[in-house]
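A.B. asks: I'll drop the sequence and a predicted model, then ask my questions.
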Amino acid sequence: MNLKLAVALVALLVTTAGCLGMAGPIGDGTTVASTDDGDAASTVSVSGTGTVSAPADLVVVSIAVEREGKTADSARTFAAQDATKMRDALRAAGIPDEDVETTSYRLVPQYDYKDGRQLVGYTAVHAYEVSSKNVSDAGRIIDVAVANGAARVDSVSFRLSDERIAELRTDAIAKAVTAAEGDANAAAAAAGVSITKVKSISVSGGGYQPPYPVYRSAEADAATTLEPGPIDVEVTVSVVYEVA
């Protein structure tokens, strides 16, 4: 390579680097970008997570009446009798009708394949969700339902009401923004600049994972007791700050 060509290539590389500017990572997942363009501000992009814990304020118990019969009508009739008995008992226990909702109903034939496919009867299943804003009602709902016709308890779910989620999400967002700002200040300081204002911000998350209920051991004739754990509401924010 002759001397003139070498000088030209170096000049081209220097010019290209000056046009592109520089970007470099600072910390975990945080990047400070700078530019030589006087019209564009330098920025730092960060993310922050905020978590708020709270006890459940709603419990949903999934239960089902299940009965068999030689005919479809007999299975249906037996299941209807048990369902009526269970609904009456829940009503008497202070669970209003609007808190008891049918989730599914099935009437299916049963076959015996021992000597070929032979119809031997039918099974009727009427499934319900029973909800209560008093989470301590969970065990009582189970005991009343099972003692009065319910054949299955499919699940118990401790949840947060929509109103409570909205309140907790607001608090979680505030925590997430505080965390993001702390990281942005640290990253900017490391780069020898300071954050000046927020350029953009986005929020994601806000859901929660219901806790798995813990069943307390008890005597055979004792009441059912469930102990829910706290529920975490988590929010993540992504913020872009201008720096100078």
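C.D. replies: Structure's in. What do you need? Numbers count the residues shown, from 1 in each chain.
A.B. asks: all contacts plus neighbour counts: C-alpha atoms, from now on.
C.D. replies: Will do.
A.B. asks: Buried ones in the helix or strand where Ala145 lies, by neighbour count?
C.D. replies: Using DSSP states H and E, Ala145 sits within helix 138-147. By 16 or more other CA atoms under 10 Å, the buried positions in helix 138-147 come out as 138-146.
A.B. asks: same deal with stretch 60-76?
C.D. replies: Buried residues in stretch 60-76 (16+ other CA under 10 Å): 60-69, 72, 74-76.
A.B. asks: all helices of the protein, in order?
C.D. replies: Assigned by DSSP state H, the helices in the chain fall at 3-20, 72-92, 138-147, 162-190.
A.B. asks: Can you list the buried residues in the first one?
C.D. replies: Within helix 3-20, no residue is scored as buried using 16+ other CA under 10 Å.
A.B. asks: if you skip the residues just before and after it, what's nearest to the residue nearest the centre of the chain?
C.D. replies: Of all residues in the chain, the one closest to the mean position by CA atoms, centre = their mean is Tyr208, 3.1 Å from it. Spatial nearest neighbour of Tyr208, excluding adjacent residues (CA to CA, 6 or more residues apart in numbering): Val233 at 5.0 Å.
A.B. asks: Kindly reformat the buried residues of helix 138-147 as TSV containing distance to Val120.
C.D. replies: As requested, these are arranged in TSV below (distance: CA to CA, whole Å):
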residue	distance to Val120
Ala138	37
Gly139	36
Arg140	36
Ile141	34
Ile142	31
Asp143	32
Val144	32
Ala145	28
Val146	27
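A.B. asks: okay, now the one to match up with it:
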Amino acid sequence: MPVKKNGAAEMPESAEAKSMPPVRRGVAGNGCCAGASDGTRKLMLTLLGILLVYLIVFFGTLIRNNLKRYDTIGRVDKSERTIVVEGEGKVAVKPDIAVTTMGMIAEAKTVAEAQEKNTAVMNKLLERLKQLGVEEKDIQTTNYNIFPQYDYTDDGQVLRGYQVSQSVAVKIRDTSKANQVIALAGEVGVNDVSGLEFTVDDREQYRSEARRLALEQVAAKARALSEALGIQIRGIVSYNEYDEVGKGMMYDTFVESVPAEKVMPGIEPGSTEVVMDVSVVFEIR
């Protein structure tokens, strides 16, 4: 007997059903969400790019403006609305000190012998300087050197001995004794004296006077320029000053060991100048 099957009877597939592609609902749903996610991501990246460009422009402008204010103290560029005026003030001054360098160059077969010769002469010099009224604080060692000395022959160099040199800078506050100090070279055996200069010890009081004269010159020039160019001076943008070291009377000397009375004649200090140069940048309109 035929066996009866439970459940629905199997239906034959139609040609139309066979021709339709299988439906994958899960995959179709994920594709839709992925498309939406990609669009959102692109939109966010675009917005972030616009924001980044804005921030770059904003901070770049801010930095530029700050630099501009720094360079011109909050005003427009100097080249556009400023003018530079310079002045110079000079004050003639009688020198109140003399400065010179004195030293000894000694040579011997050994370093010890050369040092002994050098030290003996320099100690005599220091003792005599103090006797002339030069204070210890006004005597300063400027160099102390030891060098080997060679003779050069066809066979090469041959060590001859050693040279020891020592120098001290001497500040002479009583300028009338400058020639006596120089004369010590011949007396004690110093063989290197150079650069006797008369100058001013305390320059500050004269710098103030030179500055005043320079600023008066600047003010006069500024008024003349204002009238000639038809401009108005509104204020000062910047101010600079330069203190020139005015040279007084200077004697170039090199003294060897000779009798003291033949070393130096009378020396006159002459005069010197304290010079101040100023430069003022004015805002104009």
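C.D. replies: Cool, got the structure. Note that the structure is a prediction, hence the values are computed from the model and not measured.
A.B. asks: now for the residue nearest to the centre of the first structure: what does it line up with in the second structure?
C.D. replies: Matched to the second structure by TM-score structural alignment, Tyr208 of the first structure sits across from Val245.
A.B. asks: What about Phe231 of the first structure, how many residues nearby?
C.D. replies: One correction, residue 231 of the first structure is Ile, not Phe. Neighbour count for Ile231 of the first structure, taken as other CA atoms under 10 Å: 21.
A.B. asks: Trace it over to the second structure, please.
C.D. replies: With TM-score structural alignment as the criterion, Ile231 of the first structure pairs with Thr272.
A.B. asks: I figured its match was touching Lys94, is that so?
C.D. replies: Yes: counting by CA atoms under 8 Å, Thr272 of the second structure touches Lys94, with 6.2 Å between them.
A.B. asks: Overlap in contacts, these two.
C.D. replies: By CA atoms under 8 Å, 6 or more residues apart in numbering, Thr272 of the second structure and Lys94 have these common neighbours: 199-200.
A.B. asks: Excluding residues flanking it in the chain, which one is nearest Leu58 of the first structure?
C.D. replies: Leu58 of the first structure sits nearest to Lys133 (CA to CA, 6+ apart), 4.5 Å away.
A.B. asks: Tell me the residue in the second structure aligned with that neighbour.
C.D. replies: Using TM-score structural alignment, Lys133 of the first structure pairs with Arg173 in the second structure.
A.B. asks: residues in the first structure aligned with the helix ranked longest in the second structure?
C.D. replies: Longest helix of the second structure, by residue count under DSSP H: helix 25-72. Across the first structure, nothing matches helix 25-72 of the second structure (TM-score structural alignment).
A.B. asks: and that helix, how far out from the chain's middle?
C.D. replies: Relative to its parent chain, helix 25-72 of the second structure has a centroid offset of 45 Å by CA atoms, centre = their mean, to the nearest Å.
A.B. asks: can you pull the contacts of the alignment partner in the first structure of Ile236 of the second structure?
C.D. replies: In the first structure, Ile236 of the second structure lines up with Lys199, judged by TM-score structural alignment. Counting by CA under 8 Å, 6+ apart, Lys199 of the first structure makes contact with 239-242.
A.B. asks: 6 Å instead, please
C.D. replies: Contact analysis of Lys199 of the first structure by CA atoms under 6 Å, 6 or more residues apart in numbering lists 240-241.
A.B. asks: next one: the one 5 residues further on
C.D. replies: With CA under 6 Å, 6+ apart as the criterion, the residues that contact Ser204 of the first structure are 235-236.
A.B. asks: if we go to 8 Å?
C.D. replies: If you count contacts by CA under 8 Å, 6+ apart, then Ser204 of the first structure has 235-237 around it.
A.B. asks: For it, give its distance to Thr49 of the first structure.
C.D. replies: From Ser204 of the first structure across to Thr49 of the first structure, the span is 10 Å (CA to CA, to the nearest Å).
A.B. asks: Isn't Ala150 of the first structure up against Ser62?
C.D. replies: No: contact criterion CA under 8 Å: Ala150 of the first structure and Ser62 do not qualify, at 10.4 Å.
A.B. asks: which ones are touching the alignment partner in the second structure of Thr49 of the first structure?
C.D. replies: In the second structure, Thr49 of the first structure lines up with Glu88, judged by TM-score structural alignment. Counting by CA under 8 Å, 6+ apart, Glu88 of the second structure makes contact with 210-211, 213-215, 217, 275-278.
A.B. asks: Equivalent analysis for Glu66 of the first structure, please.
C.D. replies: Glu66 of the first structure makes contact with 79, 123-126, 150-152 under the criterion CA under 8 Å, 6+ apart.
A.B. asks: Among those, find me the one that's closest to Glu98 of the first structure.
C.D. replies: His126 (16.8 Å; CA to CA).
A.B. asks: Isn't that closest one up against Ser62?
C.D. replies: No: taking contacts as CA under 8 Å, His126 of the first structure lies outside contact range of Ser62: 10.9 Å.
A.B. asks: of all the helices of the first structure, which lies closest to Ser45 of the first structure?
C.D. replies: Of the helices of the first structure, the one closest to Ser45 of the first structure (CA to CA) turns out to be helix 162-190, at 7.3 Å.
A.B. asks: Show me what the closest one is packed up against.
C.D. replies: strand 31-34, strand 42-54, strand 195-208, strand 231-243 (3 or more CA pairs under 8 Å, 6 or more residues apart in numbering; DSSP states H and E).
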